[in-house]
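> One predicted model, sequence on top.
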Amino acid sequence: MTRLGTLPVSPDLPAGPLGLRERRRVQTSVEISEAALTLFEQKGVEATTVGEIAHAAGVSQRTFFRYFATKEEAALRDHWAFEAIIAAGLDRLDSEVSPRLALEASFAAALTTYSDSSSIASQRLLRVNRMIKKEPTLRAVLARASVGRTAALVDAVSKRFECSELQIRLAVDVSIAVLRAALETWVDGSSTDEAANLPETYSTARALAYM
């Protein structure tokens, strides 16, 4: 198996000047994730080993485990980045509107990162979510992680709004459902429509959810 070629610098590098060591750290993470995703596409999750991923990325298995706990987490790197972008705006929720509207506005702002469907960030998100649709193992990892994500959303909303627990829970659950529907629709649509746009799809999903 040949080593993967050098990838573009990750679009989710931390803002501001970075030293060579930090840039290389992020680049290595990208390369390991790329190797995992490529091998999963070729062989499937079950047939791929951590050793094969490490070899394809040009690193040792020891180095692999410095970055990712499992092979599944390595392939999901860009989905985790998507969720981190979504979560980044939770401390700025607008308390002047309803919890659901505040969450939706926050999500919409975060999705501008993916306005250009041809960008590296968008293409990586599409690729990993196509693999998620095919692989139950990856969906199981995300399902387990969703418990913590939902709890974090509930906590963030509770700190900003004086509402009943039921209202907050509904706001979170409905907002997540609309976001998930938009993401899945965008992923499916992009297979036949290169102009498919995630922020626009989300805007449409929000409108339909109120009908």
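Sure thing, it's come through. Small disclaimer: the values here were computed from a predicted structure and weren't measured.

> From here on, just use CA atoms for contacts and neighbour counts.
OK.

> what's the burial count for Leu166?
The number of residues packed near Leu166 is 9, by other Cα atoms under 10 Å.

> residues touching the residue positioned nearest the centre of the chain, list them.
Using Cα atoms, centre = their mean, the residue of the chain that lies closest to the mean C-alpha position is His79, 2.3 Å off. Neighbouring residues of His79 by Cα atoms under 8 Å, 6 or more residues apart in numbering: 125, 128-129.

> separation between Glu46 and Ala181?
27 Å (Cα to Cα, to the nearest Å).

> who has more neighbours, those two?
Ranked by neighbour count (other Cα under 10 Å), Glu46 and Ala181 place Ala181 first, with 16 against 11.

> May I have the residues that are in contact with the more buried one?
Ala205.

> thinking again about what came up before, mind listing which of the contacts of His79 are in helices?
125, 128-129 (DSSP state H).

> what about versus this one:
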Amino acid sequence: MVPPVGSTSPARVPDLRERRKQETRREITRAALTLFEQQGAAATTVDEIARLAGVSPSTFFRCFATKEDSVYEPDREFEAELLAWLDSVPPEQVDLEGIEALYERSLCRLMASSDDTKDRLLRARRLIASDDHLRAAAFATDAVAMCRITQTVAAKVDGIRPPTYARLLVEAAGVATRTAFDAWVDGIEKGDSGDLVEIYRATRREARRIFTGRDV
């Protein structure tokens, strides 16, 4: 079942303290990206990132648990929307189409964000593609997030679907999203500023062809 547009609660406007913390996080992320690009993630220390960002190491750790987290974290807003959707539908309506719609909504949100946000995302994705240390950390982060989402979906469909259903559902939707991100970065590297959402839709169709053996 596809989640209806606008089915989630509107975003709460952050107060001044939250806005300052968000800006500090952005400064730390920019610093980490710059250092990772210059010398690699493995060779970069938290102290170096904090120094370039103009904050103390303790401030860094109030914002991020690790240096890798400062450039790559799971999409918590997507997870919140997934939880809201699962709460709003019966177990029988938890399907691939619904989860794919949530992923597409998250990508639409990214593409509608500021140029600065998209630039940081692109730089992080480039690093994940080229830096072995950061790629391993990103894969681990994704795996933990996928496990968390799978457990949530499995609990929702428990009694009518086996645990394998939830895992296949989440993995199938997730792999299309990750593949679309990779294709988006590859295209930009080749001079094609493609739309991530359209790339995701095309990737999703290709996945369906593979799964079903026919054009969709």
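Nice, thanks for sending it over. Keep in mind it's a predicted model, so treat the numbers as computed, not measured.

> now the helices for structure 2?
All helices of structure 2, identified by DSSP H, fall at 16-39, 46-53, 57-63, 76-88, 96-111, 115-130, 132-157, 163-189, 196-212.

> what about the second one, how far off from structure 1?
Put plainly, it is helix 46-53 of structure 2. In the superposition with structure 1, the average deviation recorded for helix 46-53 of structure 2 is 1.3 Å (mean Cα distance after the TM-score superposition for structure 1).

> what number of residues lie near the alignment partner in structure 2 of Arg139 of structure 1?
Aligned counterpart of Arg139 of structure 1 in structure 2: Arg135 (TM-score structural alignment). Arg135 of structure 2 sits with 20 neighbouring residues when counted by other Cα under 10 Å.

> wait, doesn't Arg135 of structure 2 sit right on Ile128?
Yes: Arg135 of structure 2 sits in contact with Ile128 when judged by Cα atoms under 8 Å, with a separation of 4.5 Å.

> which part of structure 1 lines up with stretch 199-208 of structure 2?
Using TM-score structural alignment, stretch 199-208 of structure 2 lines up with residues 201-210 of structure 1.

> Now do the buried residues in the matching stretch.
Residues of stretch 201-210 of structure 1 classed as buried: 201-203, 205-206 (neighbour count, 16 or more other Cα atoms under 10 Å).

> what residues does it touch?
For stretch 201-210 of structure 1, contacts defined as Cα under 8 Å, 6+ apart pick out 104, 108, 178-179, 181-183, 185-186.

> Ignoring the adjacent residues along the chain, who's closest to the equivalent of Val128 of structure 1 over in structure 2?
Alignment note (TM-score structural alignment): Val128 of structure 1 maps to Ala124 of structure 2. Once flanking residues are discounted, Ala124 of structure 2 sits nearest to Val71: 6.1 Å by Cα to Cα, 6 or more residues apart in numbering.

> how many other residues sit next to the counterpart of that neighbour in structure 1?
Aligned counterpart of Val71 of structure 2 in structure 1: Ala75 (TM-score structural alignment). The tally of other residues near Ala75 of structure 1 (other Cα under 10 Å) stands at 27.

> if I pick Ala75 of structure 1, what's in contact with it?
Ala75 of structure 1 is in contact with 33-34, 36-37, 128, counting by Cα under 8 Å, 6+ apart.

> Just give me the closest of these to Ala84 of structure 1.
Distances from Ala84 of structure 1 to the contacts of Ala75 of structure 1, taken as Cα to Cα, are shortest for Val128 (15.3 Å).

> so how far is Glu72 of structure 1 from the closest one?
Taking Cα to Cα, one finds Val128 of structure 1 at 11 Å from Glu72 of structure 1.

> With Thr204 of structure 1 instead?
Thr204 of structure 1 sits 32 Å away from Glu72 of structure 1, going by Cα to Cα.

> ok, now Val141 of structure 1?
8 Å.

> Between these two, which has more neighbouring residues?
Neighbour count, other Cα under 10 Å: between Val141 of structure 1 and Glu72, Glu72 has more, with 22 against 14.
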